[in-house]
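**Q** the following block contains a protein sequence and its predicted model.
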Amino acid sequence: MVLGFALACVILNVVPGPGMMFIVAHGISGGRRSGVMAAAGMASGTVVHTVLAALGLSALLRAAPFALDAVRIAGAVFLLYLAVNALRSARATAAQPNQVGARKSLRRTYLSAILTNLANPKVVLFYLAFVPQFLTPHGWAVSTQILVLGAVLIAIGLVMDGVVGLMSGTFSALLLQRPAFERWLKRISGVIFGGLALRLLTDHH
């Protein structure tokens, strides 16, 4: 059960999705540390989803489909906010942030990733439609099985997303050796955030 689920998680993480694009956008605009912090935030958001699923709240969302639409719209609004901020930053004069500012930026990236993950209805649907296929009526309690499978998903996602964050951050660092690329990198990240927002608004499951 666990091995089959782990293989499925690897395949799912290889396919680019909103989470991966969010990480790439932060890696491009903020460098390696920002990309890895975005991956950590995504993993933390999945922890919350896992606990809620184990507590049975996913079943409540299934009984109230309109709640998924509310979550989807809230996530799109938040991503549009990130897109606007990125585009504004592209216009601003580049300045070297001090160490405190860098820490605040990383915290903001981490929290933004958590909120983006929590606002993604696809994660909720994953726990509603996919995880139950790997549950068994024998042995551990269903809530325990969900927690174990969630831990597998989180571990695999963190490793794979962390690699994506490092790679996009490395790419960004190489381009930033030429100052003219900085504004374009921020514009690209803004376009990615905006594209993710439109995808949420137009995706009706």
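**A** Cool, got the structure. Numbering: from 1, shown residues only.
**Q** use CA for all of it now, contacts and neighbours both
**A** Will do.
**Q** Gly165 and Ser29 touch, don't they?
**A** No. Contact between Gly165 and Ser29 fails when scored by C-alpha atoms under 8 Å: they sit 11.0 Å apart.
**Q** next, work out how far apart Arg199 and Lys122 are.
**A** Between Arg199 and Lys122 the distance, using C-alpha to C-alpha, to the nearest Å, works out to 12 Å.
**Q** the structure to be compared is supplied as follows:
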Amino acid sequence: MEYSTLGLFVIAAVTLIIIPGPAVLYIMARSIDQGKKAGLVSALGVSLGGSVHVLAGAIGVSAILMTSATAINIVKYLGAAYLVYLGCKTLFSTSDRTTSEMTQAPRKKLVKIFYQSALVEVMNPKTALFFLAFFPQFISPSAGSVTVQFFLLGTIFIILALICDGLYAVLAASIRQRILDSKVNSKLQNRITGYFYIVLGVFSALASPSKT
């Protein structure tokens, strides 16, 4: 893959990752409730679960795209449409939860937290759909093996997400009482996330079809 493509992917991935989503809020909740170690273990578990989706996606997308020269473009258009759908759904979400309401997670041992976090992520179909929608936008059959490209992008994404999640866990642990006492409304987060998904989806659609 070209370095420019990888650079664009990293920029888009980092922008997506730093916006707190359900996984980050879960990790922060663990960190606030049980301390930094619990938060970091949760981040590791989520990363393991995400890795399973990456592996499955790499195999599945490769099998699909090898069936037709135009399949990559179909996948990209469907992916772009799904990103716009995610944006609209998030943007018009009526959720009005506060940070303090998201920290009511029952206490568990670190080993259980790790496996629970991994299982929750593995069983989350939204993660798989997101990877299938996002990664193909940066994949080109002419650049080599689709499987290798998907796996490479997935590995980069998981590493970046793990670093970011770990930082959120440390941050939450360091200011746990302040966060517990806060009344941060989720509507602003929904707006920011929703608009970004829509912009990313439109950009992806305009960038398709790719050269094959």
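**A** It's in. These figures come from a predicted structure and were not determined experimentally.
**Q** for Gly165 and Ser29 of structure 1, indicate the residue with more neighbours.
**A** Counted by other C-alpha atoms under 10 Å, Gly165 of structure 1 and Ser29 do not tie: Gly165 has more neighbours, with 31 against 28.
**Q** that one and Val36 of structure 1: what is the separation?
**A** Relative to Val36 of structure 1, Gly165 of structure 1 is positioned 5 Å away (C-alpha to C-alpha).
**Q** list the residues that contact both of those two?
**A** Shared contacts of Gly165 of structure 1 and Val36, defined by C-alpha atoms under 8 Å, 6 or more residues apart in numbering, comprise Ile23, Gly27.
**Q** neighbour count: Arg199 and Lys122 of structure 1, which is higher?
**A** Shown here are Arg199 of structure 1 and Lys122; by other C-alpha under 10 Å, Lys122 has more neighbours (18 against 14).
**Q** show residues contacting stretch 63-70 of structure 1.
**A** Leu61, Pro121.
**Q** that should have said stretch 14-25 of structure 2, apologies.
**A** In this structure, residues lying in contact with stretch 14-25 of structure 2 by C-alpha under 8 Å, 6+ apart are Val46, Thr99, Met102, Leu160, Ala161, Cys164, Asp165, Tyr168, Gln189, Thr193, Phe196.
**Q** can I get these in TSV including secondary structure?
**A** Listed next are these as TSV, based on DSSP: H, G, I helix; E, B strand; the rest coil:
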residue	secondary structure
Val46	helix
Thr99	helix
Met102	helix
Leu160	helix
Ala161	helix
Cys164	helix
Asp165	helix
Tyr168	helix
Gln189	helix
Thr193	helix
Phe196	helix
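**Q** could you flag which of those residues are buried?
**A** Buried residues within the contacts of stretch 14-25 of structure 2, counting neighbours by 16 or more other C-alpha atoms under 10 Å: Val46, Thr99, Leu160, Ala161, Cys164, Asp165, Tyr168, Thr193, Phe196.
**Q** the fifth one matches what in structure 1?
**A** The equivalent of Cys164 of structure 2 in structure 1 is Met160 (alignment by TM-score structural alignment).
**Q** aligned to Pro121 of structure 1, what sits in structure 2?
**A** Alignment note (TM-score structural alignment): Pro121 of structure 1 maps to Pro125 of structure 2.
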